[in-house]
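> have a look; sequence and predicted model below, questions after that.
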Amino acid sequence: MSNKKLTGKVALVTGGSRGLGAAIAKRLAQDGADVALTYTSSPQKADEVVLAIETAGGRALAIHADSANAEAVKNAVTETVKTFGRLDILVNNAGIATLATIDEFSLDDFDRIIAVNIKGVFVATQEAVRHIGEGGRIIMIGSVNSDIMPFAGGSVYALTKGAIASFTRGLARDLGPRGITVNNIQPGPVDTDMNPAEGSFADTMRSMIALQRYGRSEEVADMVSYLASAEAGFVTGASLKIDGGFAA
């Protein structure tokens, strides 16, 4: 019998084909969970994550689902349950960042970021809790920018991540009686292809970080691993920064 802490559990990670999502999917699989992951535009990268998990002895499934498309998100939950027989852990990781000052932010861009960062999270969560039972976990990937926005152009992004922090607190009350915890991880600057740790912008950001370095995707995945486990059974409604002291 496996002694991995998530053996027998099934997880769905939205936006799991690259960056934080890929690291989270691999870590949950390493912990013993069967993992489904959604992707929008990177089928090859999604397949690479699945292959890495399967090569290590795990089970994984890639599902094409744009998080802005409510029906696609619902179908991803359905397909996860159909394939693996249950759902225990939802990681709402999919998100986009569009940066522009308020007078330059287009309505189309506003609608898109709201659709992905807020509506997509709502739909995935609503559908998932139809299947998640006692001991289940819902984990949001928010942002430290819900609490601190040290540069111009990030107001709408911060708006969406602030909504996730508030949603987390309300959901914890809704789902607590069912034994389901809900928590929000708020990363600071993390080295991904969307936010590389090299370049002039990165140098500026690094100067604001107490530890003077960008985080690694695997470090965020470590925190997800903890919150997904039985060890975190008394943690709910929390927004937990992992930012190297960016907001200190």
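Thanks, I have the structure now.

> contacts and neighbour counts: CA atoms only from here.
OK.

> now the nearest residue to Asn145 once chain neighbours are set aside: which helix or strand?
Closest residue in space to Asn145, ignoring its immediate chain neighbours: Ala158 at 5.3 Å, by CA to CA, 6 or more residues apart in numbering. Taking DSSP states H and E as the criterion, Ala158 maps to helix 155-175.

> give me the distance from the helix or strand just after that helix to the chain's centre.
Going down the chain from helix 155-175, the next helix or strand is strand 181-187, by DSSP H and E. Put simply, strand 181-187 sits 9 Å off its chain's centre (CA atoms, centre = their mean, to the nearest Å).

> put this beside the first:
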Amino acid sequence: MVAAIAAAGGQAVAAGGDVADADEMTALFDAAERAFGGVDVVVNTAGIMLLAPLAEMALDDVDRTLRVNVRGTFVVSQPAARRLRPGGALINFSPSVTRLQQPTYAAYAASKGAVEAMTLILARELRGRDVTVNAVAPGPTATPLFLDGKSQKVIDRIAGAAPLGRLGTPEDIAETVAFLAGPGGRWTNGQILCANGGIA
């Protein structure tokens, strides 16, 4: 990806880390500031989706889900809140499934409900900073996270539930993120923006 961006005339660096590790995320922000002089947009997409009926789900899986989805969002949001420059944007992710009450999604939906709460509160805590904080709530989207472990019959049924009759694409979601990150999204703040084709 870095090479593709450079080939197109852009500038990019790659840095990794555990989203739930505060030291590693601080280092990530440091790397961005060294390369670009500051941080203007943070898109916080890391997440895992472990599914099982609530009564049967292993507590280790619950802990893993909360560590990545809740603690990870919190850990990334802290330096974002401190270091985003005026005019900046923090964009979290919380799926539309939090509104659907689907069996087996209890831990995942609960973790993402926490992401929504953090998003709405942080937007208000950053009053006066000229930094927007929103969440994108995709519906079913044709990504490996969604498709993994599902039969084609199940995928087709879910796609058919949307009024538009299809799954979302990564490009659909990227356009929503680009809106929130760009000048057109500056008056959108403290919102959960559903990009789900009308499924919920």
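Nice, thanks for sending it over. No experiment lies behind these values; they were computed from the predicted model shown.

> where does the helix holding Ala158 of the first structure end up in the second structure?
The counterpart of helix 155-175 of the first structure in the second structure, using TM-score structural alignment, spans residues 106-126.

> buried sites along the matching stretch?
The neighbour-count check on stretch 106-126 of the second structure (16 or more other CA atoms under 10 Å) flags 106-116, 118-120, 122-123 as buried.

> can you tell me the SS state at Cys194 of the second structure?
strand (DSSP: H, G, I helix; E, B strand; the rest coil).

> about what we covered before: need the contact list for the residue nearest to Asn145 of the first structure.
Ala158 of the first structure makes contact with Ser143, Asn145, Ser146, Asp147, Met149 under the criterion CA atoms under 8 Å, 6 or more residues apart in numbering.

> with respect to Gly188 of the first structure, which of the residues you listed is nearest?
Using CA to CA, Ser143 comes nearest to Gly188 of the first structure of these, at 6.5 Å.

> and that closest one, what pairs with it in the second structure?
Checking TM-score structural alignment: Ser143 of the first structure goes with Pro95.

> how big is the offset of whichever strand in the second structure runs longest relative to the first structure?
Ranked by number of residues, the top strand in the second structure under DSSP state E is strand 84-93. With mean CA distance after the TM-score superposition for the first structure, strand 84-93 of the second structure departs from the first structure by a mean of 1.1 Å once superposed.

> which parts of that strand are buried?
Result for strand 84-93 of the second structure [16+ other CA under 10 Å]: buried residues Leu84, Arg85, Gly88, Ala89, Leu90, Ile91, Asn92, Phe93.

> hang on, isn't the fourth one packed against Ala135?
No: under the contact definition of CA atoms under 8 Å, Ala89 of the second structure does not touch Ala135, with a separation of 10.5 Å.

> so how many other residues sit close to Gly185 of the second structure?
Using other CA atoms under 10 Å, Gly185 of the second structure has 16 neighbouring residues.

> what of Arg178 of the first structure?
15.

> tell me the counterpart of Gly160 of the second structure in the first structure.
Mapped onto the first structure by TM-score structural alignment, Gly160 of the second structure lines up with Ser207.

> now the helices: where do they sit in the second structure?
Taking DSSP state H, the helices of the second structure run over residues 2-7, 22-36, 59-66, 72-83, 106-125, 144-147, 152-161, 170-181.

> could you export the ones you listed as a markdown table, including distance to Thr45 of the second structure?
Converted to a markdown table, the helices of the second structure look like this (distance: least, CA to CA, whole Å):
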| stretch | distance to Thr45 of the second structure |
| --- | --- |
| helix 2-7 | 18 |
| helix 22-36 | 14 |
| helix 59-66 | 14 |
| helix 72-83 | 9 |
| helix 106-125 | 11 |
| helix 144-147 | 12 |
| helix 152-161 | 22 |
| helix 170-181 | 11 |
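
> of all those helices, which lies closest to Ala46 of the second structure?
Among the helices of the second structure, helix 72-83 comes nearest to Ala46 of the second structure, with 7.6 Å by CA to CA.

> which residues of the first structure does that closest one align to?
Under TM-score structural alignment, the match for helix 72-83 of the second structure is residues 120-131.

> stretch 32-39 of the second structure now?
With TM-score structural alignment as the criterion, stretch 32-39 of the second structure aligns to 80-87.

> the residue mapped onto Asp18 of the second structure from the first structure - how many residues pack around it?
By TM-score structural alignment, Asp18 of the second structure lines up with Asp66 in the first structure. Neighbourhood size, Asp66 of the first structure [other CA under 10 Å]: 21.

> with the one 3 residues further on instead?
Taking other CA under 10 Å as the neighbour definition, Asn69 of the first structure ends up with a count of 14.

> hmm, it is touching Lys119, no?
No: using CA under 8 Å, Asn69 of the first structure is not in contact with Lys119; the gap is 9.0 Å.

> so the match of Asp18 of the second structure sits against Ala72, correct?
Yes: Asp66 of the first structure is in contact with Ala72 according to CA under 8 Å; the separation is 6.4 Å.

> any idea which residue sits dead centre in the second structure?
The residue lying closest to the centre of the second structure (CA atoms, centre = their mean) is Phe93, at 2.3 Å.
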